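Asks: Pasting a predicted model and its sequence here:
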Amino acid sequence: MTSNKPGTTHQSANPLLRDWHTPHAVPPFAEIDVAHFAPAFEAALKEHDAELAAIAGDPGEPTFDNTIVALEKSGQSLRRVSSVFFNLAGAHTNDALQAIEREIAPVLSRHSSAIFLNESLFSRVDDLFARTDALGLDSEQARVLERYHTAFVRNGASLDPEGKKRVSEIAERLATLGIRFGQNVLADEKDFALVLESEEDLAGLPETLVDAAAQAAADRGLPGKHVITLSRSSIEPFLQYSARRDLRETAFNAWIARGERGGETDNRSIIAEMVALRAERAALQGYQSFAHFRLDDSMAGTPEAALGLLQTVWGPARARALNEQAALQELVSEDGANFELAPWDWRYYSERKRAADFDLDEGRLKPYLQLDRIIDAAFYTANRLFGLSFTERDDVPVYHPDVRVWEVTGRDGRHVGLFLGDYFARSSKRSGAWMSSFRSQEKLTGDRRPIVVNVCNFAKASANAPTLLSFDDAHTLFHEFGHALHGLLSDVTYPMISGTSVARDFVEFPSQIYEHWLERPEVLQKFAVHYRTGEPMPPELLERLLAARNFNQGFATVEYLSSAMVDMMVHMQPPGDGFDIGEFEGRSLEQIGMPRAIAMRHRPPHFLHVFAGDGYSAAYYSYMWSEVLDADGFDAFVEAGDPFDPDTANRLYQHVYSAGGRQEPAAAYEAFRGRPPVADSLLKKRGLADA
């Protein structure tokens, strides 16, 4: 294994800037202090600047090696420092880290702009791109060159000096605003705790949720009490089971008001400024809206194409949701109540209806869905499909005691990478679930193996009790592990196209197709075992679980689609001032006919995907776009007659999981499937084909 630190800094006293003599060169977290980050960033930026200056000032004719390879090898210290810092800032932050995050965001933005707006660098890349056919490049090299040229152009390299200056200013301001947005949401989440004081407050809650709420209270210095937090794994089951309508309303209103509570953490003015800046940036580069700019480098190609898919699904999903709403309203009436079903009622009555229709409730399912066993199920699936083995390591440094580490090896026994699992909610972690990397795979500087992490927010059980998951939580674990495999199995030469460095509306395909294996009887029968008795889930319960997989699908689809459609419509706005996100949200939901009893999965003031950076801005549709691929893609296994068919799995590995961004996404999918995707599989998968 090559060193994880460049030789120029190995003598540094700063642990972030010296060689890491840890197992597989994992960051030495115990040695790293917050005070190390500022000087480490300063040194790494200085080193990168010198490397870039040498490339730009090379007097020789541009070649692939002296320009593209040199760019790929540059900035190693900065990538390492950034990976440690931003992983901690998301998964285990504190006030000091947040202060550095606010300071470093505009600095890193300026540094990035200085690269892409450097005329000498762009001239060399542009010259090479114009001569691509004459350079004798292999397909991977040609793809990397194309990606570099596209990155330069999309970051403003072709603009005049005034345009370049303004693009840089916009990027810097957006970086600052994105950090503030995310920190505001985290502050609102940390600030809220619904304390359940009495037995009456616990009415309807299953034992597992009561146990998790007791642990959450203990973590907040309230032993003997119970606390519901705004972590999705806490509040959603509370809304699902609590018989106290008044407490459900209190909790729900706090949940949807994150980022919209007034005061310093209110995100509405931040959204207005970000929307205006994004639109201005797009206009500077000749696009009619930010959405058109963003999707120009995607599978969808245009916002109209993406919206077309969303609208195709919206009609049957809304019709199904309204039917579901009517059925739930009947349950309200049967209770002798005369209120209209509200968003804080939906999960409660939906759970009751599922129990009635399928003799199935989450309280019966959870004892069979132990976190450790679902992790084992994800590993088992990876072994059956790709020959991977996972060995837990207790000698590898971690950034929090809850983090677990597994060494991943291939069929030949060789080291593939390290997988870190950080599964439990805590106040130092932002909400949601995600995959990230401390190191990405590449071969340009040696056989550099990946270090990948999954971060989730499952409610932790009290001491000595197993953590039990909902079926949705289990899906989340499989989803994020699909992303992890995309990083772990990457087998490319160049960092630019490593792992998950693919189009945004393709990156969810490897994660979403992986979710299918959770629902396979072969997997559930083996790993869904009762945490007390060790007995497998009874066949009739498993049968009911799978029969109910599309229950409440109208609600789930509408909840997601409304967020995706509003995201797209927001970013199709032309440049302008005075944008009122609250008014726009209300008008947009009325326009699409949003059912009043359903709230968006992510309202704009806390829509981290879209406003805590540019990750999914004008791109939240990507989950649905990728779902067309995953629904159609898993059918390849169905058609083969075996969910673990070796030939199909090998094509999935070769053209998707190991390929990174080596090909255009459409070409990669067709190489796996043998044809373009068929969208009908999506409606069938969601049970909406006849809606």
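Replies: That came through fine. Quick caveat: nothing in here was measured; it's all calculated off a predicted structure. Numbering: from 1, shown residues only.
Asks: When you work out contacts or count neighbours from here on, use the C-alpha atoms and nothing else.
Replies: Will do.
Asks: And the nearest residue to residue 38 once chain neighbours are set aside, how close does it get to residue 169?
Replies: Computed as C-alpha to C-alpha, 6 or more residues apart in numbering, the closest residue to residue 38 that is not its neighbour in sequence is residue 100, at 7.3 Å. Distance of residue 100 to residue 169, computed by C-alpha to C-alpha, to the nearest Å: 20 Å.
Asks: ok, structure two:
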Amino acid sequence: MRSLVPPQPPPKWTHTAEEIKELTDHAIAAHRVIQDTIATLKPEECTLESLALAEGNAILDNSTEPLCFYQNVSPSKDLRDASNAAEIKLRDYAVESSMRVDVFAAKTAAQKNIKASGHMLTQEEERLVDKMILDGKRAGLALPEAKRTVLTDLKKQLSQVTLEFSKNANEENGHISFTLEELKGVPKDVISGYKKRAQDGRELYDVTHKTPDIFPVFKYADDSVTRQRAHESYESRLAINVPLLEMALELRRKLADLLGYPTWADFITEEKMVKSAKNVRDFLDDLEQRLRPLGVKERQTLLGLKAEDCEDRGIPFDGEFMIWDYRYYDNKFVEKSLKLDDALLTEYFPVVAVVPTILEVYQNLLSVYFEPIDAERWHSDVQAFAVWENDATDESGFVGYCYLDLYPREFKYGHAAVWPLSAGYTSRDGRRYPVAAMVANLAKPSPDRPALLRHSDVVTFFHEFGHAVHTLLSKTRFARFHGTAVARDFVEAPSQMLENWCWEPHVLARISSHYERKEPLSPELVNKVVKSRYVNVGLFYLRQLFFAKFDLKVHTDHEAEDYTALWSHLRETVSLVKGGVPGSGQGSFGHIVGGYDAGYYGYTYSLVFAADMYATVFKVDPLDPSRGARYRKSILEPGGSREEHDSLKEFLGRPANSEAFMRELFGSEAKL
């Protein structure tokens, strides 16, 4: 295996700021030449082959996506700024490119010629043609010229606003400080990772807003004032984005109106599995109605736990359930009802043991091999892999490249996500191979302990790595349909399904290893972890519905309103927790500008498909490679090259349904 040489070199990661600019300009110029050439074709000369747009678009995207990626991971401000500027330029060009009436006319002529010729297209070719025509209509190319000019300007404004929103989020580096006494209850290994300093004769610990730093305060800090201060700081960390969000929503309203859609949500859902804003609303309302009684019951239980806690401490009980109470008493409930010590559990998930084992699980299940390689990287922390088929004997078994950037650092993207840096596709010169990068912020080591993961971090890793393998194992002809380029309300389903592995007893035993004793989780601990999955599941999903309902409402209402008040109101009425003084949480709702606008419902909607896939195929034996092969063939390989319902039907042997999801949610009480 190690003697094999990949047929495609890994990407370059030593660009200068000037190179980013030059390469971006060159890529845009080359793509513009392709479009100009297409525009000169006579109507009768237009065919799928003569347009050559699919490969031109793939070359543009694959050559520039890595350049735009630097802004999320580079320690260099010059590179981040150049990367951000490149993305602005590319987004503006995308608007310009999408508004070319002459190119749209050539596409329309090609579609007409194909139908007239009687030439049979493949399913993927036919889908490409249909999508190209729909793109033009959705871009407003059927509008009069004056309206198209306005539309182009609005799109460019929206692009700049959303980019600035994301840039602010990536570069947010605030913190809140506490004394050691105020942090009572937070595990020592977490506190040891905080920056310590002296101020006014006091020793203070700086807690950043990064997840590994501040979430343990929400979960473990005994002092409710500490948790409240931490929440208020976290909630308002991106207040700078509030006016940008308002601008983005207003621009989207104007765009929807120009394009003839009732709302932005109707425009967005046209290409989704759900098909309309009304269907989204019906789905969310129905699920809220079903979940609410369960959530109310769980809230009362946690409120009772708070009352007991206040009595034990000899402090007044205010009778309220605040957002800074939620994670703390949820954890207390797990400790009390299951006798599950989360801090003890964490000791069984050292990063150095867990990450390689998770890779092994994926490799065995999907019959691939991740070979560590010495290649250029954007930071010394990054791990690079060449990915091969397990049975590869020559370069034809090459799959692609994968990068893991797992640890937090200043100015790095603050959550966990996967970037498909290059799509795979078939070019005139042969196969082009995909490149995926997974970015995370796993816990840092402390002076007396290695880096340890919470079980929730393990679940997140399984989920995100699922997106990486979707990118790597897709095999479409056209880059447009590669990997995660599926309907946005399906894209999470494959990764959500893979989260189930983290709750299977034999998988938990396999991926766990105590950082000192090297022992796996005991059967007793495994049983407690499995049971903890369904603790307060009603409140958990009501919180998801709060985000989804906020997202839907701001994208269906025609008039702007006080979004801070709306955020606070929906959180209290839907997720059943109070937030105190309204902050500016919507300023940190990155999904709303990051491709999930009018689409956050998809996280819960896609769970229906995830639950069905797992229960129907994998539950019997989740590590069976033959089931993994079926998953590769039916779900991963087709990407977006066909209707997602068709992929599900092939995989399941029948149309998908919601029975498994409802069983999972509403049978949960019986599992505790």
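Replies: Arrived safely. Fair warning: this is a prediction, and the values are worked out from it, not measured in the lab.
Asks: And the TM-score between them?
Replies: TM-score for the superposed chains, counting by TM-score structural alignment, normalised by the length of the second structure: 0.90, backed by 647 aligned residues with a C-alpha RMSD of 2.6 Å.
Asks: Tell me the secondary structure at residue 443 of the second structure.
Replies: Here residue 443 of the second structure is coil, with the state taken from DSSP: H, G, I helix; E, B strand; the rest coil.
Asks: The first structure: which residue goes with that one?
Replies: Applying TM-score structural alignment, one finds that residue 443 of the second structure aligns to residue 459 in the first structure.
Asks: can you count the residues close to its match?
Replies: As a burial measure, residue 459 of the first structure scores 28 neighbours (other C-alpha atoms under 10 Å).
Asks: That one: what's it in contact with?
Replies: Shown in contact with residue 459 of the first structure (C-alpha atoms under 8 Å, 6 or more residues apart in numbering): 212, 233-234, 424-425, 467.
Asks: Looking at those residues, which are in helices?
Replies: 212, 233-234 (DSSP state H).
Asks: can those residues go into JSON lines with extra columns for distance to residue 438 of the first structure and neighbour count?
Replies: Shown next, in JSON lines, are those (distance: C-alpha to C-alpha, whole Å; neighbours: other C-alpha atoms under 10 Å):
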{"residue": "212", "distance to residue 438 of the first structure": "30", "neighbour count": "24"}
{"residue": "233", "distance to residue 438 of the first structure": "26", "neighbour count": "25"}
{"residue": "234", "distance to residue 438 of the first structure": "28", "neighbour count": "21"}
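Asks: quick one: which of those residues is nearest residue 148 of the first structure?
Replies: residue 233 (40.2 Å; C-alpha to C-alpha).
Asks: What does that closest one correspond to in the second structure?
Replies: So, by TM-score structural alignment, residue 233 of the first structure is matched to residue 212.
Asks: Residue 96 of the first structure too?
Replies: Checking TM-score structural alignment: residue 96 of the first structure goes with residue 78.
Asks: Excluding covalently adjacent residues, which one is nearest to that match?
Replies: residue 17 (6.1 Å).
Asks: give the contact list for that neighbour.
Replies: 78-79, 82-83 are the contacts of residue 17 of the second structure under C-alpha under 8 Å, 6+ apart.
Asks: swap in residue 106 of the second structure?
Replies: 38-39, 41, 43, 46, 51.
Asks: okay, those residues in TSV with distance to residue 569 of the second structure next?
Replies: As requested, the contacts of residue 106 of the second structure are exported to TSV (distance: C-alpha to C-alpha, whole Å):
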residue	distance to residue 569 of the second structure
38	52
39	52
41	56
43	56
46	55
51	51
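Asks: and the two most separated of the residues you listed?
Replies: So, the contacts of residue 106 of the second structure by C-alpha to C-alpha: farthest apart are 43 and 51, at 11.2 Å.
Asks: Among those two, which residue is more densely surrounded?
Replies: residue 51 (21 against 16).
Asks: so where does the closest residue to that one other than its chain neighbours fall, helix or strand?
Replies: Closest residue to residue 51 of the second structure apart from its sequence neighbours, by C-alpha to C-alpha, 6+ apart: residue 38 at 5.8 Å. Here residue 38 of the second structure sits within helix 17-39, counting by DSSP states H and E.
Asks: Many thanks, we can stop here.
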